[in-house]
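Student: Test case, fold it:
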Amino acid sequence: MSPHAVDSQTLGQTDPWNLSKFAVTKNAFLPEESQPNTLSDPYYESWELVAHNLAELIEARRIHDAINELPVLSTDLLKSEAEWRRAYVILAFFTHAYVWGGEKAEEILPASVAVPFLKVSAHLELPPVLTYAACNLWNWSCSGDDFSKLEDLSTLVTFTGTESEAWFMLVSVAIEATAAPIIHTMLRALDAVKTRDYEVIIKSLQELKVGIDNTSDLMERMYERCDPMEFYYKVRPFLAGSMNMEDAGLPNGVFYSEGDGKGEWRKIRGGSNAQSSLIQFYDAVLGIEHNGHSDSTKSFHDEIREYMPGPHGRFLVHVARSGSLRGLALETPVREEQHRLREAYTAAVDALTEFRGKHVKLVTRYIIIPSKKPWAGTTRRNLASSSSRKGGEGLMGTGGTELIPFLRQAKVETEVNKIESPENSEKS
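Tutor: A predicted model of the protein is given here:
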């Protein structure tokens, strides 16, 4: 367990939020323990054999044969929630390896993967696709007790076996672990709004700012061991879903075969860091609203909650309905403590704005710039090749949105929540 985590026994005695109901652990949105690297029952040995050799099978162009040869296995022998999560990770990686692992995109997912994947996804309240949960939250183990220590983390399943891919995934794990105490701090702050306990709220907002700054610092460690060109051309294409991927070779999405001609065409968003519950939690407690468009009547940020584990999505809704700190910060300050609260609130908003600005820079370095450079390695028809033809214009994210406009809009929608002090307003 991370030393930043909150003791669960103490939490149960003092926290009225009933976090276990929302699968929020002492490590925030991460599980309480390192994830299993195998399913315990020998019945699933065929899955594990492919999962442990996935990168080699893709590289050798044997992944389609390997998956086509798999039997349609039952989910009845999965023994715990950790094993259900492990099965979800395995089948999500199988799905994307099958769709994107050849010379061109495969439009039909065989029943050997589709049938159990649909059952596992329904159990975990997630779509049958490689979500952030499959790629990051549940796809790691730790050799020590500090889940925020990148050097102690390792991935369980990868597409390429490269350090770039592992580092890309593990940076997010470390970010989630680092944020654990902030979750509980901010829930106490929301409770303190009811009693107008300004000192608790001010201290909480100050800690939130530090927590977001730490998140930003960890995100910038991406540059240490993740090569932009390798990420863009070798890793990122596997993360794409089937929504808005016409140019990449999926005009109808993917057909999830259930055998005997049965099945369904599905267009689903791929994995994206926008599916992290952590950043939406920051937005919720600060009262930051996003109105970004999606392909449905909901905003993208609302829709994306459906790509989070069901309990996590419900937790965010519960937090949002419980109010935010913004209303208190907007009150005209009269007492000194009200001025301090407004300053602490704006400092936290500034920190989140800066985080989103750094994310835009990261995307520029890892996606925009590589899309304009030639690649000497193998090129398949996928998200990378279709995006590169556009010369960096209108690039599609793995989640099926236009990348840069979405990120810039999220940054602007955060920044406008700053509250200028009366003194600064008069000067302007």
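
Student: alpha carbons only for contacts and neighbour counts from here, please
Tutor: Will do.

Student: For stretch 336-347, could you pull out the residues that count as buried?
Tutor: Buried residues in stretch 336-347, counted by 16 or more other CA atoms under 10 Å: 338-347.

Student: and which of those is nearest M186?
Tutor: Set against M186, the nearest of those by CA to CA is Y345 (12.0 Å).

Student: Determine the three-state secondary structure at that closest one.
Tutor: Of the three states, Y345 takes helix under DSSP: H, G, I helix; E, B strand; the rest coil.

Student: And for stretch 53-73, what's in contact with it?
Tutor: 44, 46-47, 50, 94, 97-98, 101-102, 110-113, 115-116, 157-161 (CA atoms under 8 Å, 6 or more residues apart in numbering).

Student: Pull the distance from that stretch to the chain's centre.
Tutor: 26 Å (CA atoms, centre = their mean, to the nearest Å).

Student: again, but for stretch 398-414
Tutor: 15 Å.

Student: With stretch 210-229 instead?
Tutor: 15 Å.

Student: ok, now stretch 385-392?
Tutor: The answer for stretch 385-392 is 24 Å, by CA atoms, centre = their mean.

Student: If we go by neighbour counts, what in that stretch is buried?
Tutor: Buried, per 16+ other CA under 10 Å, within stretch 385-392: 385-388, 392.

Student: With stretch 304-314 instead?
Tutor: Counting neighbours by 16+ other CA under 10 Å, stretch 304-314 gives 304-314 as buried.

Student: Kindly report the same for stretch 266-286.
Tutor: 267-286.

Student: cool, and stretch 323-330?
Tutor: Buried-residue list, stretch 323-330, by 16+ other CA under 10 Å: 323-326, 328-329.

Student: again with stretch 214-232
Tutor: So stretch 214-232, judged by 16+ other CA under 10 Å, has buried residues 214-216, 218-220, 222, 226-232.

Student: Turn those into CSV, columns for distance to I201 and secondary structure.
Tutor: Shown next, in CSV, are the buried residues of stretch 214-232 (distance: CA to CA, whole Å; DSSP: H, G, I helix; E, B strand; the rest coil):
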residue, distance to I201, secondary structure
N214, 20, helix
T215, 21, helix
S216, 22, helix
L218, 25, helix
M219, 27, helix
E220, 29, helix
M222, 32, helix
C226, 38, coil
D227, 41, coil
P228, 40, helix
M229, 44, helix
E230, 44, helix
F231, 41, helix
Y232, 42, helix
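
Student: I have a second one here; can you model it like the first so I can compare?
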Amino acid sequence: MPNYLPQKSKRRMSNYVPLRLEDYDISPNNGFLPSEPPLQRLSDPYYEPWEHIMDRFNQYLLAHHIRRLVREMPVLDTSKLTSPAEFQRAFTILSFIAHAFVWGRNGAASEPASEFLPPSVSIPWVSAAEYLQLNPVVCCAAVCHWNWQILDPNAKDPMDIDNLGTLYTFSGSMDESWFYLVTTAMEAKSARGINAILDAIIGVEEDNPSRVTRALNEIAHSLRDANNLLERMYERCDPYVFYWKIREFLAGWENMAEAGLPYGVLYEGVDDTDTFSLDNWQSLIRRFRKYAGGSAAQTPLLQAFDIALGIKHYPTGEKGLQSSVDDARNRLQRRGVPEPPTANSYLVRMRDYMPGGHRRFLEDLASTCRIREYVLLACSDAFLQAGDEKDDRVVMRQAYNECVGLMKSFRDKHIMIVTRYIIAQAKNSPPSLVTSVAPVSSHIIPRSAHDQALARSSSTHPPGGRLGGDSLPADPTMYPQTNTTHASQPSSSSSAHIDRKNARLARKVDEGSVVRGTGGTDAIQFLKQVRNETANTKI
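Tutor: You can find the predicted model right below:
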């Protein structure tokens, strides 16, 4: 059988060691989901204060008790957690508690989002996140990967979406459960595709186009399942309920000035927050953290398919960087390896919101997988234009292009969902649920000692507003976004303000304004560029 790889590639790949999913905490049967259903309770009674809140989580949130209960909760450590499954549960329930605390507002429309997260949550949450090697904020892993249960273990397909349930939701609604379960089922169904990616890599190693084609057909099967599941989002998740009742709880604290968190959130008890100087408010502001919220970009599944198919994504706003097929092939023939592209920084940064093993898998896959390069080199210009339909190289190219087409179709569907569930809803007036509200002071429970000291100390007021008070500087340009964990110092030159009492992520957006996703991006611009880059990958 002819070898389609240049000599340099053959030498480099001769030392290839096959990737094993188990080495990256990936299940051969469930993909990026755990092999077994997530725990439904931590066994050690030490953690009953957490479990007590989760036992009636929706009731407490509805009755406006979450902030009080969290402040009364003891500071527990994670030393008694004994397995990855226990750390996953701890991270998940602390994520729900933390976001309910920040965004829950105790049900008062006039109460702002909380800029402070008490030590009872922040300390163990950060500890669990460090063990799992991801950021302490709600993410796809928390609400989808580690938040499901099987309803009937004896079902023909236990992981079918109609046989799955969620453990927790913020709203207590079927809509929110369905929103999570579509992703959960997608992850389970796509395990077949993840295994096929590794098989395709071996096919490239063997210079076996037939094996590569079979693997690509398996990948296509998984992508068809993913497309079908995404289309089912409309069945049981209402756009109105999602936008106005669910979405805000999934937001993080990055690019959220318009939602009432211009500085981010301070994790009390972490990062030496007990030693800041009241004489210099900047010493405290620098310790605020800014994290993106839950986002589809945080699932390693889509990034794995992108890497496998050689789909490159570039910085948002940059166009025309995708090389032509001829240029890509010529470069490969000359050098044997592709030139590393400039990556989309948002997608790369979203890997910090994935468990460590999954992030490492993507990194190792990117350094190993050369499926697209193999197809490019195997198919000459003559075959690209008109080839023998029975030739194994032509069949392989067709299988590859089908996978790319299915990825584009998936992203088309995703854009449609974002348009219907977010963009269209943002153009409507908010629901009139509250006709009158009590003064803010009657709802706010005193914070920690140093928070109260801030409120009393005139020397700690940031320019343009009181930290922890009713208003804060509003201009998002005052807070330069960096790749660091913590917030940047705001500018002292602006006098712009926002009404933090009424600032919300779920709100009517002015015509022409940017509608941000929970990850903090310009949702439509980002998704359209990703979709177009996918389409341009076709050979």
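
Student: which of the buried residues of stretch 323-330 of structure 1 lies closest to A189 of structure 1?
Tutor: L325 (7.9 Å).

Student: and the closest one, what does it touch?
Tutor: So L325 of structure 1 contacts 189-190, 193, 285-287, 345 (CA under 8 Å, 6+ apart).

Student: The same query, at a cut-off of 6 Å, please.
Tutor: L286 (CA atoms under 6 Å, 6 or more residues apart in numbering).

Student: and it, what pairs with it in structure 2?
Tutor: Alignment note: L325 of structure 1 maps to I371 in structure 2; criterion TM-score structural alignment.

Student: That match and A382 of structure 2, how far apart?
Tutor: Going from I371 of structure 2 to A382 of structure 2 by CA to CA, to the nearest Å gives 20 Å.

Student: Where in structure 1 does the host helix or strand of D451 of structure 2 fall?
Tutor: For D451 of structure 2, the host element (DSSP states H and E) is helix 449-456. Following TM-score structural alignment, helix 449-456 of structure 2 has no partner segment in structure 1.

Student: Buried ones in that helix, by neighbour count?
Tutor: Within helix 449-456 of structure 2, judged by 16+ other CA under 10 Å, the buried ones are 450, 454.

Student: From the contact counts, what lies against it?
Tutor: If you count contacts as 3 or more CA pairs under 6 Å, 6 or more residues apart in numbering; DSSP states H and E, helix 449-456 of structure 2 packs onto no helix or strand.

Student: And the strands in the stretch 151-300 of structure 1, which stretches?
Tutor: Using DSSP state E, counting those that start in this stretch, the strands of the stretch 151-300 of structure 1 run over residues 153-155, 254-259, 262-266.

Student: Show me which residues of the longest one are buried.
Tutor: Of all the residues in strand 254-259 of structure 1, those buried under the rule 16+ other CA under 10 Å are 254-258.

Student: Can you give me the stretch of structure 2 that stretch 111-126 of structure 1 aligns onto?
Tutor: Counting by TM-score structural alignment, stretch 111-126 of structure 1 lines up with residues 119-134 of structure 2.

Student: quick one: contacts of that stretch?
Tutor: 73-75, 77, 87, 91, 135-136, 267-269, 352-356.

Student: and of those, the nearest to K10 of structure 2?
Tutor: Nearest member of those to K10 of structure 2, counting by CA to CA, is G356, at 30.7 Å.

Student: Could you list which residues are in contact with the counterpart of that closest one in structure 1?
Tutor: The equivalent of G356 of structure 2 in structure 1 is G310 (alignment by TM-score structural alignment). Taking CA under 6 Å, 6+ apart, we find G310 of structure 1 in contact with E125.

Student: Distance of G310 of structure 1 relative to S277 of structure 1?
Tutor: Distance from G310 of structure 1 to S277 of structure 1, by CA to CA: 11 Å.

Student: before we move on, what about R335 of structure 1?
Tutor: R335 of structure 1 is 35 Å from S277 of structure 1, by CA to CA.

Student: In the stretch 51-200 of structure 2, mark out all the strands, start to finish.
Tutor: Using DSSP E, counting those that start in this stretch, strands in the stretch 51-200 of structure 2 cover 116-117, 148-150, 164-166.

Student: Q40 of structure 2 is nearest to which of the ones you listed?
Tutor: strand 148-150 (8.5 Å).

Student: For the closest one, name the packing helices and strands.
Tutor: strand 164-166.

Student: so the strand it packs on matches what in structure 1?
Tutor: Against structure 1, strand 164-166 of structure 2 falls on residues 153-155 (TM-score structural alignment).

Student: Over to stretch 300-310 of structure 2?
Tutor: So stretch 300-310 of structure 2 sits over residues 277-287 in structure 1, by TM-score structural alignment.

Student: any residues touching that stretch, and which ones?
Tutor: 320, 324-326.

Student: Which of those residues sits closest to Y366 of structure 1?
Tutor: A320 (32.7 Å).

Student: Grab the nearest non-local neighbour of the closest one.
Tutor: A284 (5.3 Å; CA to CA, 6 or more residues apart in numbering).

Student: re the thing from before, which of the strands of the stretch 51-200 of structure 2 sits closest to R516 of structure 2?
Tutor: strand 116-117 (22.7 Å).

Student: how much distance is there from that closest one to the middle of the chain?
Tutor: Worked out by CA atoms, centre = their mean, strand 116-117 of structure 2 lies 22 Å from the chain centre.

Student: average offset between it and structure 1?
Tutor: Aligned to structure 1 and superposed, strand 116-117 of structure 2 gives a mean residue distance of 0.4 Å (mean CA distance after the TM-score superposition for structure 1).

Student: before we move on, back to that, after the helix holding D451 of structure 2, next one along is what?
Tutor: strand 471-473.

Student: In structure 1, which residue range corresponds to that next one?
Tutor: Alignment of strand 471-473 of structure 2 against structure 1: no match, by TM-score structural alignment.

Student: list the helices and strands the next helix or strand after that strand packs on?
Tutor: Downstream of strand 471-473 of structure 2, the first helix or strand assigned by DSSP H and E is strand 497-499. Packing partners of strand 497-499 of structure 2 (3+ CA pairs under 6 Å, 6+ apart): strand 471-473.
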